[in-house]
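Participant: make a model of this:
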Amino acid sequence: MAIKKLGKQTVKLENPPSIVSTASIVGSKEGQGPLKDKFDIILDDDLWGEDSWEKAESKMLENAVKLAIDKGNLSPDEIDYMFGGDLLNQIISASFAARQLSIPFFGLYGACSTMTESLSLASMIIDGGYADHCIATTSSHFAAAERQFRFPLEMGSQRAPSAQWTATASGAALLSKEGDGPYITHVTTGKVIDFGIKDSNNMGAAMAPSAADTILRHFKDTGLQPKDYDLIITGDLGEVGKDLAIKLLKENNLDISSNFTDCGVEIFDIKNQDVGSGASGCGCSASVFCGHFYSLLKSGELNKILILSTGALMSPTSTLQGESIPGIAHAVAIQRRL
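Facilitator: Sure, this is the predicted structure:
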């Protein structure tokens, strides 16, 4: 019998791990947005001295991990496991960074949901007594993602208003069995949900049903209510997906509109930065949580949040074959004090 299981999809951690430190690195466009003062490093050059976008992204992830570990007064040798991934084929940003860091590595792919997937598994491993210290990390890069999933930048293709701007960003969180918080207390693992959306320029619509499903399941499993959280935060829905998620939840008699936000909306000034519906990408929720919401938890401005990174599980092959875009969302509950 799974003694820590609540309902169908949620785990209540018996020994909640502490998020000891975080680090965030973003590109120049993200560094011009409203959260510019929240990030550890803002790049002047999105190539960051490398000769490809992909190498620059891996360098961002590697350095975010190093910085988070350093902030936690540890060394890479003291980290039991690294959980991470990215959007690129064979998760090369994370795996090539892990090659440099020499930390035992679980490579994950949940598209843009990977940050909370990483936090989920790292916290469960620590709670289970299998590790003392873990790193959860993800990254994305606008130019690398465009080259793989849509069109090379050189084509100058026109973007639809519903399209999202893949964040050039990375975030890393150091979790430990000991610490003074904030703590991960619950994990709700999402299901793959597909409403038949095929437009890769409208990923918010593809991901919103999975976000709504996981939020509904979290509250059903735990018996909690939206008012029990200071904020409910999705990762990568943008304005279109955020509005759809609110609508879907209201249809299921759950209204979260008064304390709901989305990292894809927060990271850019959507009216003035020409980013369509907002941001997406593995690095979006990672950098916004590690750079912004973590600091609000540490300062006491927030006491309890539910954060869900949301992912569109498509590939260039599935898109060319006319497949629809499945979505997934994983949630972690984080509170400042136990």
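Participant: going forward, measure contacts between C-alpha atoms and count neighbours the same way
Facilitator: Will do.
Participant: show me where the stretch 151-300 of the chain has strands.
Facilitator: 165-166, 169-176, 183-188, 231-234, 260-262, 279-280 (DSSP state E, counting those that start in this stretch).
Participant: and those: which comes nearest residue 4?
Facilitator: Distance to residue 4, taken as C-alpha to C-alpha, is lowest for strand 183-188 among these, at 9.8 Å.
Participant: contacts for the closest one?
Facilitator: By C-alpha atoms under 8 Å, 6 or more residues apart in numbering, the residues outside strand 183-188 that reach it are 9-14, 16-19, 120, 123, 214, 217-218, 330-338.
Participant: about what we covered before: among the strands of the stretch 151-300 of the chain, which comes closest to residue 31?
Facilitator: Nearest to residue 31, of these and by C-alpha to C-alpha, is strand 169-176 at 9.8 Å.
Participant: tilt between the closest one and strand 183-188?
Facilitator: 110 degrees (axes from the mean of the first three to the mean of the last three C-alpha atoms, to 10 degrees).
Participant: could you pull up the residues touching residue 84?
Facilitator: Listed by C-alpha under 8 Å, 6+ apart, the contact set of residue 84 reads 94, 105, 106, 107, 108, 114, 115, 118, 136, 137, 138.
Participant: how about this one, so we can line them up?
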Amino acid sequence: MPIRRGDTVIFPHPPVLAAWAAVGGKKESEGPLAQGFDELVQDAGFDAEGCTGWEQAESMLQQRCARHCLRKAGIAKQQVELAFAGDLQAQCTASNYTMRQLGVPFAGLYGACSTMAEALCLAALCAAAGYAHEILAMSSSHFCAAERQFRTPLEYGGKRTPTAQWTATAAGACLVRGSGAAGVPVLSATIGRVCDAGVKDINNMGAAMAPAAAQTLLHYFADTGTTQQDFDAIFTGDLGEVGSTLLHELMHKADCPVENHQDCGCLLYDVAAQNVQAGGSGAGCSAAVLAAHVLPGLVERRWRRVLFLSTGALMSQTTFLQGESIPGIAHCVELGCPEEEGNT
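Facilitator: This is a model prediction of the structure:
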């Protein structure tokens, strides 16, 4: 049986990530992780697929990612028993339309950029409890769809601030199975709490999300009795350069430094060369980095035990225009090397 300690659920018999996939766009194809993607699309509008808008294009991106994941898992879409998915569009429409095509039981999620870790937490909990045996966890984002929803139309040509981040045109998906299957074990899951540091700048998501990342990490360490030294790497997503710096400051103040920290928003792009300001963001950013970089690294034994911590800024188009502050949240999953769990 799973063990609950504080905000963390520990799995003595871990569910596993049996297969995964990442699909990205042109910007992602020019980044340092391009080789890890299952597919890179140069036409972000998917014009050849008959898409007539950015929102449809994001759903197409997500559908392709799901197909790659299920193909690698060796199952048909009809065998998926449950899907957790989300995106940045209003009412998670990209995921809704993807599931219209897949036709599987679906619970839509909105955790902003934290959605992938949230989906993995819920999928792992359901798999460990035996509620479902073939569970799809997925999230996506699209630069063009997000920009016109949250900021200004691209045609406006507004100048981006140095603290701004580049919304990834990307999707990531994982197929979660119960214990005993082959794959990367999910050793624990921590559901985050909403944390509001009073940040109101829509162009500084890193500052809004970093306090939530620190809060979840501190809760996880307290719940499990671990420290950062117990992990080969701690991956956050997507704080970018500004939020990562702030996270280190917060953890030092808490007397809990994290020297082994890496951020998905800084890994997905070459920040110095790709004109992405403070780095990457979006619900597809950490999802794609997980599938293209983190999970392959565990399989290849580059790391043996890692934390994957996705962060999200929980505002809407309306609330930030009303002058509301931007709450943050961070969810965490602990992942292990397959070999250590006997899953080769």
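Participant: my guess is residue 31 of the first structure contacts residue 40, does it?
Facilitator: No. If you go by C-alpha atoms under 8 Å, residue 31 of the first structure and residue 40 don't touch, sitting 10.3 Å apart.
Participant: with residue 103 of the first structure as the reference, measure out to the closest residue to residue 121 of the first structure other than its chain neighbours.
Facilitator: Spatial nearest neighbour of residue 121 of the first structure, excluding adjacent residues (C-alpha to C-alpha, 6 or more residues apart in numbering): residue 83 at 7.6 Å. Applying C-alpha to C-alpha, to the nearest Å, the value for residue 83 of the first structure to residue 103 of the first structure is 10 Å.
Participant: and these two? Which one has more around it.
Facilitator: residue 83 (26 against 19; other C-alpha atoms under 10 Å).
Participant: how about the helix or strand in which residue 92 of the first structure is found: buried residues?
Facilitator: Here residue 92 of the first structure sits within helix 92-101, counting by DSSP states H and E. For helix 92-101 of the first structure, burial by neighbour count (16 or more other C-alpha atoms under 10 Å) applies to 92, 93, 94, 95, 97, 98, 101.
Participant: helices of the stretch 51-200 of the first structure, start to end?
Facilitator: Applying DSSP state H, counting those that start in this stretch to the stretch 51-200 of the first structure gives helices spanning 53-71, 92-101, 114-127, 142-149.
Participant: can you put those helices in JSON lines and add distance to residue 257 of the first structure?
Facilitator: What follows is the helices of the stretch 51-200 of the first structure, written out as JSON lines (distance: least, C-alpha to C-alpha, whole Å):
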{"stretch": "helix 53-71", "distance to residue 257 of the first structure": "32"}
{"stretch": "helix 92-101", "distance to residue 257 of the first structure": "35"}
{"stretch": "helix 114-127", "distance to residue 257 of the first structure": "22"}
{"stretch": "helix 142-149", "distance to residue 257 of the first structure": "29"}
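Participant: hey, which of the ones you listed is tucked in deepest?
Facilitator: Compared across the helices of the stretch 51-200 of the first structure, helix 114-127 shows the largest average neighbour count, a mean of 27 (mean count of other C-alpha atoms under 10 Å).
Participant: corresponding residue for residue 213 of the first structure in the second structure?
Facilitator: Counting by TM-score structural alignment, residue 213 of the first structure corresponds to residue 215 in the second structure.
Participant: burial count for its match?
Facilitator: 20.
Participant: so who does it touch?
Facilitator: Contacts of residue 215 of the second structure by C-alpha under 8 Å, 6+ apart are residue 195.
Participant: switch the cut-off to 10 Å
Facilitator: Counting by C-alpha atoms under 10 Å, 6 or more residues apart in numbering, residue 215 of the second structure makes contact with 192, 193, 194, 195, 247, 250, 251, 254, 329, 330.
Participant: neighbour-wise, which one of the residues you listed leads?
Facilitator: In terms of neighbours by other C-alpha under 10 Å, the contacts of residue 215 of the second structure top out with residue 330 at 32 neighbours.
Participant: can you tell me the SS state at it?
Facilitator: strand (DSSP: H, G, I helix; E, B strand; the rest coil).
Participant: quick check: the residue nearest to it when sequence neighbours are not counted vs residue 237 of the second structure, distance?
Facilitator: Once flanking residues are discounted, residue 330 of the second structure sits nearest to residue 311: 4.2 Å by C-alpha to C-alpha, 6+ apart. Counting by C-alpha to C-alpha, the gap from residue 311 of the second structure to residue 237 of the second structure is 6 Å.
Participant: shared neighbours of the two, anything?
Facilitator: Common contacts of residue 311 of the second structure and residue 237 (C-alpha under 10 Å, 6+ apart): 113-114, 116-117, 206, 209-210, 213, 281-283, 286, 330.
Participant: weed out the non-buried ones from those.
Facilitator: 113-114, 116-117, 206, 209-210, 213, 281-283, 286, 330.
Participant: got TSV for the residues you listed, with distance to residue 172 of the second structure too?
Facilitator: Output for these, formatted as TSV (distance: C-alpha to C-alpha, whole Å):
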residue	distance to residue 172 of the second structure
113	12
114	13
116	8
117	11
206	21
209	21
210	22
213	21
281	13
282	11
283	9
286	8
330	18
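Participant: tell me the one of these nearest residue 3 of the second structure?
Facilitator: Taking these together and measuring to residue 3 of the second structure by C-alpha to C-alpha, the closest member is residue 117, at 19.1 Å.
Participant: does the closest one really touch residue 137, like I thought?
Facilitator: Yes. Applying C-alpha atoms under 10 Å as the test, residue 117 of the second structure and residue 137 come out as touching, 8.9 Å apart.
Participant: now do the shared contacts for the two.
Facilitator: In contact with both residue 117 of the second structure and residue 137: 123, 287, using C-alpha under 10 Å, 6+ apart.
Participant: same list (the contacts of residue 215 of the second structure) but as a markdown table, adding distance to residue 88 of the second structure.
Facilitator: Below are those laid out as a markdown table (distance: C-alpha to C-alpha, whole Å):
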| residue | distance to residue 88 of the second structure |
| --- | --- |
| 192 | 19 |
| 193 | 20 |
| 194 | 18 |
| 195 | 19 |
| 247 | 24 |
| 250 | 27 |
| 251 | 28 |
| 254 | 32 |
| 329 | 15 |
| 330 | 16 |
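Participant: all set, thanks.
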